[in-house]
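Asker: Starting from these lines, generate the structure:
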Amino acid sequence: MAFNLADLFEHIADAVPGREALYAEGRTLTYRELDRRANRLAHHFAAAGIGAGDHVGCHLMNGPEYLETMLALLKIRAVPINVNFRYVRDELRYLYDNADLVGLVYDTEFAGRVAAVLPDVPRLRHLLAVGPGGDLPAGSLRYEEALAVRPDDRAGFPARSADDLVIIYTGGTTGLPKGVVWRHEDLLFGGMSAGAEGLTAPEDAGPRAAAADPLVMFAAPPLMHGTSVLASFITFLGGGKVCLVRRYSGDAAVRVIREQGCQTMMIVGDAMAVPLLEALDALDADTRALPSLRIIASAGALLSPAVRARLGAHLPELYIVDSFGSTETGHSGAGMDGNRHFTVNDTTTVLDADLAPVTPAAAWWARWPAAATSPSATTGTRPRPPAPSSKPAASAGPCPATRPRWTPTAPSASSAAARSASTPAARRSTPKRSKPPSRPTRRSPTRSSRASPTPAGGSGSPRCSSCTPPRTA
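Answerer: Below is the predicted model:
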């Protein structure tokens, strides 16, 4: 029984083909339409010689093309790589090289930056440009033209594996970006755990989504941020609709939430909550309500008490959740009371400075106890799945924390809140094994051996530099 993200999406698309899956800037795609466009792109990549284990960068703003590209690559067992669109020449040169990119799907807005880096990354051989614009790097093909000449069926796609990979690059806020290597199955149960709750067999994904009351979720952060991608896939797993804006602003958030009836919103801390509040402040008292919005979940940065209070004043019925995790850990816990009290999940153990288990209120370190091996790949040596090792790894190492308070049992919450709250920022540790009841064996991801060992900022960071929108507040 193999849990593969592409297989799961296809099961869901077959079960709810006419249901709306994606909205972005006035454009809506059903599950059938999204699946068929991803099929076309997958056939294009395959014809270009891109296949299992090859790394392809997603250098894109938020839009349908980002998720289409991810799905297309997963369908042919290739590996999507998130690229921070704020990076300039030297940063892009580092990431393109470190990630061993052989292909790149890029927004034409960044054509100049891509052209400047190409001479330094000879491995990068296939370019696909999204959007208008005439001055493109040599060899670039147009995205829509590439799709138009390919079939929209699934014929010829390879059999997939739970060991197929996704790599999520950290933001590099406190060191060089690192590529964190996840097996599909581990990312499903570690990074998308609420979306996979109760899922015992891959073929159950379709009927499960068909029976669900679908949520409409606004993924506010850039998709190049792991938080937004994982939130999107959690929504897909429930047969819900993902809403996107190309560039986040408070006004855009209010517009999308109202137009699409968004029930949940994923953000990254105060940097994204404050523009929403400013937009609400600017409205007349009679027009400030967002009647559909029930949940705001923050991952990657904590919401400050002052911002929580302002959100509560504007939206008294709002359920606010802070998720705890990192790119290298997946979802580790959540705080829901506004007092920085976090409840850890069943794969997290709190240790003291001597790495001994402690009781609540004495925590210095967070550690994820497990002992399974990860794929022996790094972002410097392109993994060719499946190649899992069967040797047990050494025990996991500690991950610095900031004296978190925690409770041993989770507070009750609605299923909708739990689904949104479970989107992590990520997963960090050395290889390990965890085998929850009735779930497949989980493996932790592998961190790039070529990247800096300095950890990137986690959910305790005051702000997320990779997705902080320009603002004056």
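
Asker: going forward, measure contacts between C-alpha atoms and count neighbours the same way
Answerer: Noted.

Asker: how far away is the residue nearest to residue 319 when sequence neighbours are not counted from residue 46?
Answerer: The spatial neighbour of residue 319 that comes closest, neighbours along the chain excluded (Cα to Cα, 6 or more residues apart in numbering), is residue 295 at 4.7 Å. Distance from residue 295 to residue 46, counting by Cα to Cα, to the nearest Å: 40 Å.

Asker: if you count what's nearby, which of these two comes out ahead?
Answerer: Shown here are residue 295 and residue 46; by other Cα atoms under 10 Å, residue 295 has more neighbours (22 against 18).

Asker: residue contacts, that one?
Answerer: Going by Cα atoms under 8 Å, 6 or more residues apart in numbering, residue 295 touches 263, 264, 265, 318, 319, 320, 321, 417, 420.

Asker: Identify the residues contacting residue 252.
Answerer: Neighbours of residue 252 in contact, by Cα under 8 Å, 6+ apart: residue 245.

Asker: Now do the SS call for it.
Answerer: At residue 252 the chain is in helix, as set by DSSP: H, G, I helix; E, B strand; the rest coil.

Asker: quick one on the thing from earlier: got the contacts of residue 295 as CSV, with neighbour count and secondary structure columns?
Answerer: Listed next are the contacts of residue 295 as CSV, based on neighbours: other Cα atoms under 10 Å; DSSP: H, G, I helix; E, B strand; the rest coil:
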residue, neighbour count, secondary structure
263, 21, coil
264, 26, strand
265, 24, strand
318, 19, coil
319, 19, strand
320, 22, strand
321, 25, strand
417, 19, helix
420, 27, helix
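
Asker: Which of the residues you listed sits closest to residue 401?
Answerer: residue 321 (19.0 Å; Cα to Cα).

Asker: from the contacts of residue 295, which two are the most distant?
Answerer: Farthest pair in those (Cα to Cα) is 263 and 321. Separation: 13.8 Å.

Asker: Touching the host helix or strand of residue 166 from outside, list them.
Answerer: Residue 166 belongs to strand 165-169 when elements are defined using DSSP states H and E. For strand 165-169, the surrounding residues in contact (Cα under 8 Å, 6+ apart) are 53, 77-83, 177-184, 226, 327, 379, 385.

Asker: next one: whichever helix or strand comes after it to chain centre, how far?
Answerer: Using DSSP H and E, the helix or strand that follows strand 165-169 in sequence is strand 179-183. Relative to its parent chain, strand 179-183 has a centroid offset of 12 Å by Cα atoms, centre = their mean, to the nearest Å.

Asker: Proceed likewise with the subsequent sequence, for comparison:
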Amino acid sequence: MTRQLEPVRLQATTLGDLLLSAADQAPDHAAVVLPHRRCSYADVRDRALQKALSLQALGVGPGDHVGLLLPTSMDFIETLFGIALLGAVAVPVNARYQPPELAYVVDNADLKVLLTTDKIAEAVDFVERLNQAFPDLRNSEARNLSLDGAPGLRHIVVFGSSRPPGTWSQEEFEAAARQGNLAEIHLRRLQVRLGSTALILYTSGTTANPKGCMISHEAIVRNSAALADRYELTADDSFWSPLPLFHIAAILPLTAIFAKGGTYVTTPYFEAGEALRMMEAERVTATYPCFWTIMSDLVSHPDFEKTDLSRIKLMNANFAVQPGGIAEKMKAALPNAVFVGTFGMTETAGTVTTSQLDDAEEKRFTRLGTPLAGMEVRAVDPETGEDVPAGEKGEAWIRGYSTFSRYYKAPEKTAEALDGAGWFHSGDLISIDPDGQLMFHGRLRDMLKVGGENVAAAEIESCLQQHPAVKLAQVVGVPDERLVEIPAAFIELQPGQAAQADDLIAFCRERIAGFKVPRHVRFVDEWPISSTKIQKFRLQDQIRAELGI
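Answerer: From the prediction side, this is the model:
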């Protein structure tokens, strides 16, 4: 059962005031540490206010949508809070998106301003991707932007040393702050409601395009504070997160440690050797690797056993849903750590359930914990809407302060996911033990989980079916030791047309993010069909048998 709730008190504020309060309490305390850069809370506050002034000068006001197409960086963190201080809405954009995906999100999210960088991160040239997404950008005026594919976009800002056509340079953007009004910013900040939207985070669903989850200030701040309380974090803690900041599982630990006035430790991109060096040098006490791919890279790195990780007291390891073999290595390397499991998603602003620190190790290693204070979870028979017996599998229905408000511009999808009583029908298959411990068993819907990223089969199928030789594409998930699951595509070709597997893979690589690209392609002349639908489970059985899985 969950712990007694009587002593729990609400911790709710806006995202902007979360930063200001931390800076009030300990302005000189380290807030963020990146390789070769360390910023205090006063530094982050001052830089966030400067970015708010610049955005204000570009016409951004309460409720406007501002996109962040940036790698993990101080620019990202400062702008995220600057947007919140204005009462505007931050829209982090997945840095892996290919030009068609990027064009869709910029337009669908109704971005007024988009901020990016001219720095090449993990071989990604963001400016070039924008030019491919919007071919008329090169011939546009920065101060009178008018793009065919994104009519609402008024400004693109490029951090760095260059000024590509159609954009504002960093120098111009920062100079614009002189035109801002600080008193006006604080007035707007104090008018922001806890229920106002702070973030729109795009996540893949069962449709061809990702959906924008509208997350309120209350949802992200209270969820983070509740997580920090569950993990007993304090201002003395350093919380390491390797995930990119466009991901909810990176924003969550950032705001969780800010709620306690501690230090957030991260890198622009994950590299195991650098991560190990930072964890040792920064005396990290809590870690949030979450996914098998990251932990696998850490334990297999030659420096892993030589690195002093003894100060780590907490790791969100999710051993219950990881491949075997890693738990013992982690236990040996982190002798003082408590390993916890966690269940959450974008639609819930992060965590729904996580382990109690005093749960028995067997529970923490084989289950994903109990709900945070104020959150409810049921395992429901989706056909009847009734709870299934304890220990049996059902769909996760979730209710509480941190569930998303709605999907942006998708009322039909919102109605499918949120019912009149406030329950979010997640599409995840779970079981709940008699003592309230949750376990995840997969997805009811047609989704894949590739290296921690949600991927809709429909999105890959839609891409493949744009190829002139493809008549019909069906995508299934195949187990993978490193990524947990990878896409495999079955293709029926148009009569008289020909294509090779490599052709179709290359076609996808130009249009969708690399983690969505099928790793296997098989051609079929006949589909396994029930009375009305293609039986994907038979396709999955076929490819598993062929691969010896």
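
Asker: Quick TM-score on the pair, please.
Answerer: Scored against TM-score structural alignment, normalised by the length of the first structure, the superposed chains reach a TM-score of 0.74; 398 aligned residues with a Cα RMSD of 3.6 Å.

Asker: And the residue nearest to residue 319 of the first structure, what's its match in the second structure?
Answerer: Aligned counterpart of residue 295 of the first structure in the second structure: residue 314 (TM-score structural alignment).

Asker: And its match, how close does it get to residue 395 of the second structure?
Answerer: 29 Å.

Asker: ok, now residue 221 of the second structure?
Answerer: 27 Å.

Asker: Residue 154 of the second structure now?
Answerer: Counting by Cα to Cα, the gap from residue 154 of the second structure to residue 395 of the second structure is 42 Å.

Asker: how many other residues sit next to residue 281 of the second structure?
Answerer: Count around residue 281 of the second structure with other Cα under 10 Å applied: 12.

Asker: After alignment, which residue of the first structure pairs with it?
Answerer: For residue 281 of the second structure, the residue aligned by TM-score structural alignment is residue 259.

Asker: ok, residue 281 of the first structure - contacts?
Answerer: residue 288.

Asker: ok, for the counterpart of residue 240 of the first structure in the second structure, nearest residue in space, not its chain neighbours?
Answerer: Residue 240 of the first structure maps onto residue 262 in the second structure, with residues paired by TM-score structural alignment. Spatially, and ignoring its direct neighbours in sequence, residue 262 of the second structure is nearest to residue 235 (4.0 Å; Cα to Cα, 6+ apart).

Asker: For the one you found, grab the count of nearby residues.
Answerer: 17.

Asker: Confirm for me that it is in contact with residue 263.
Answerer: Yes - with contacts counted by Cα atoms under 8 Å, residue 235 of the second structure reaches residue 263, the gap being 7.5 Å.

Asker: Now for those two: what residues contact both?
Answerer: In contact with both residue 235 of the second structure and residue 263: residue 257, using Cα under 8 Å, 6+ apart.

Asker: Could you pull up the residues touching the nearest residue to residue 358 of the first structure once chain neighbours are set aside?
Answerer: In this structure, residue 358 of the first structure finds its nearest non-sequential neighbour in residue 351, 5.5 Å apart by Cα to Cα, 6+ apart. Contacts for residue 351 of the first structure (Cα under 8 Å, 6+ apart) come out as 357, 358, 363, 364, 365, 366, 367.

Asker: before we move on, back to that, neighbours of the match of residue 240 of the first structure, how many?
Answerer: 24.

Asker: The stretch 151-300 of the second structure: strands as residue ranges?
Answerer: For the stretch 151-300 of the second structure, the strands defined by DSSP state E, counting those that start in this stretch cover 155-159, 168-169, 197-203, 211-216, 238-240, 263-265, 286-287.

Asker: Quick one: the ones you listed as a markdown table, columns for distance to residue 461 of the second structure too.
Answerer: As requested, the strands of the stretch 151-300 of the second structure are exported to a markdown table (distance: least, Cα to Cα, whole Å):
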| stretch | distance to residue 461 of the second structure |
| --- | --- |
| strand 155-159 | 31 |
| strand 168-169 | 37 |
| strand 197-203 | 17 |
| strand 211-216 | 17 |
| strand 238-240 | 36 |
| strand 263-265 | 38 |
| strand 286-287 | 36 |
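
Asker: right, and those strands - which one's nearest residue 18 of the second structure?
Answerer: strand 197-203 (12.4 Å).

Asker: Return the distance of that closest one from the chain's centre.
Answerer: That offset, for strand 197-203 of the second structure, works out to 10 Å (Cα atoms, centre = their mean).

Asker: Tell me which residues are up against the top helix by length along the first structure.
Answerer: Looking across the first structure with DSSP state H, the single longest helix is helix 31-47. Helix 31-47 of the first structure has contacts (Cα under 8 Å, 6+ apart) with 10, 12-14, 16-22, 51, 68-69, 71-73, 75-76, 146-148, 150-154.

Asker: now that helix against strand 126-130, angle please.
Answerer: 150 degrees (axes from the mean of the first three to the mean of the last three Cα atoms, to 10 degrees).

Asker: I'd like the next helix or strand past helix 31-47 of the first structure.
Answerer: strand 55-59.

Asker: now the angle from that next one to helix 31-47?
Answerer: 130 degrees.

Asker: okay, strand 55-59 of the first structure sits on what stretch of the second structure?
Answerer: So strand 55-59 of the first structure sits over residues 65-69 in the second structure, by TM-score structural alignment.

Asker: rewinding a little: comparing residue 154 and residue 395 of the second structure, which residue is more hemmed in?
Answerer: When neighbours are counted by other Cα under 10 Å, residue 154 of the second structure and residue 395 differ, and residue 395 comes out ahead with 27 against 20.

Asker: didn't the more buried one look like it was pressed against residue 428?
Answerer: Yes - shown here, residue 395 of the second structure and residue 428 form a contact pair, counting by Cα under 8 Å, at 5.5 Å.

Asker: related to what we said a few turns ago, determine which residue in the second structure is aligned with the residue nearest to residue 358 of the first structure, please.
Answerer: So, by TM-score structural alignment, residue 351 of the first structure is matched to residue 380.

Asker: And for residue 317 of the first structure?
Answerer: Mapped onto the second structure by TM-score structural alignment, residue 317 of the first structure lines up with residue 336.

Asker: Could you find the closest non-adjacent residue to its match?
Answerer: Distances taken as Cα to Cα, 6+ apart put residue 313 closest to residue 336 of the second structure, at 5.4 Å, once the chain neighbours are dropped.
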